[in-house]
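Novice: fold the following and give me the result.
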Amino acid sequence: HLKRVTLHEKENLMNAENLGIVFGPTLMRSPERDAMAALNDIRYQRLVVELLIKNEDILF
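Specialist: Next comes the predicted model:
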């Protein structure tokens, strides 16, 4: 579904990076209770979700 959202990014402004920002922390919640550690993880969570969306045809 997220890949289909990116197909309409000109209308909805939701590209793979933006979707990664929104869904990364939700899908890959850090077990760390420390706020600073969680903030540091957001960058990598975003990147993983972005790569999953961009490469869904290869991965799935």
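Novice: CA atoms for contacts and neighbours, from now on please.
Specialist: Will do.
Novice: what strand or helix carries the most centrally placed residue in the chain?
Specialist: Centroid-nearest residue in the chain, with CA atoms, centre = their mean: Gly20, separated by 1.8 Å. Here Gly20, judged by DSSP states H and E, is contained in helix 16-27.
Novice: got the buried residues for that helix?
Specialist: The neighbour-count check on helix 16-27 (16 or more other CA atoms under 10 Å) flags Ala16, Glu17, Asn18, Leu19, Gly20, Ile21, Phe23, Gly24, Pro25 as buried.
Novice: here's the other one to compare against:
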Amino acid sequence: MQAVDVQDYARRLMEAHGDKAVAEAAQKARALEEKGKHEDAQPWRRIEAALKEMLGPHQS
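Specialist: This next block holds a predicted model:
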């Protein structure tokens, strides 16, 4: 998955799931990793990272 595709998918996931988008991506990655499909989980980890970047730093 190309970087531009990761960003696009992250944006669409954020639009669909809002604040829960990061958890959704992490859950998909974790499920694949638990099945031993680490290579398939990599795009989801990249999407998760892109989502976190989109949200910016947490403010207290």
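Novice: and the TM-score between these chains?
Specialist: Once superposed, the chains reach a TM-score of 0.36 (TM-score structural alignment, normalised by the length of the first structure), with 30 aligned residues with a CA RMSD of 3.2 Å.
Novice: one step back: tell me how far the helix holding Gly20 of the first structure lies from the chain's centre.
Specialist: 3 Å (CA atoms, centre = their mean, to the nearest Å).
Novice: now for that helix, which elements pack on it?
Specialist: Counting contacts by 3 or more CA pairs under 8 Å, 6 or more residues apart in numbering; DSSP states H and E, helix 16-27 of the first structure packs against helix 2-7, helix 35-54.
Novice: mind giving me the packing neighbours of the last one?
Specialist: With contacts defined as 3+ CA pairs under 8 Å, 6+ apart, helix 35-54 of the first structure has these neighbours: helix 2-7, helix 16-27.
Novice: redo these as CSV? Include distance to Ile58 of the first structure.
Specialist: Shown next, in CSV, are these (distance: least, CA to CA, whole Å):
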stretch, distance to Ile58 of the first structure
helix 2-7, 13
helix 16-27, 16
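Novice: sounds good, over and out.
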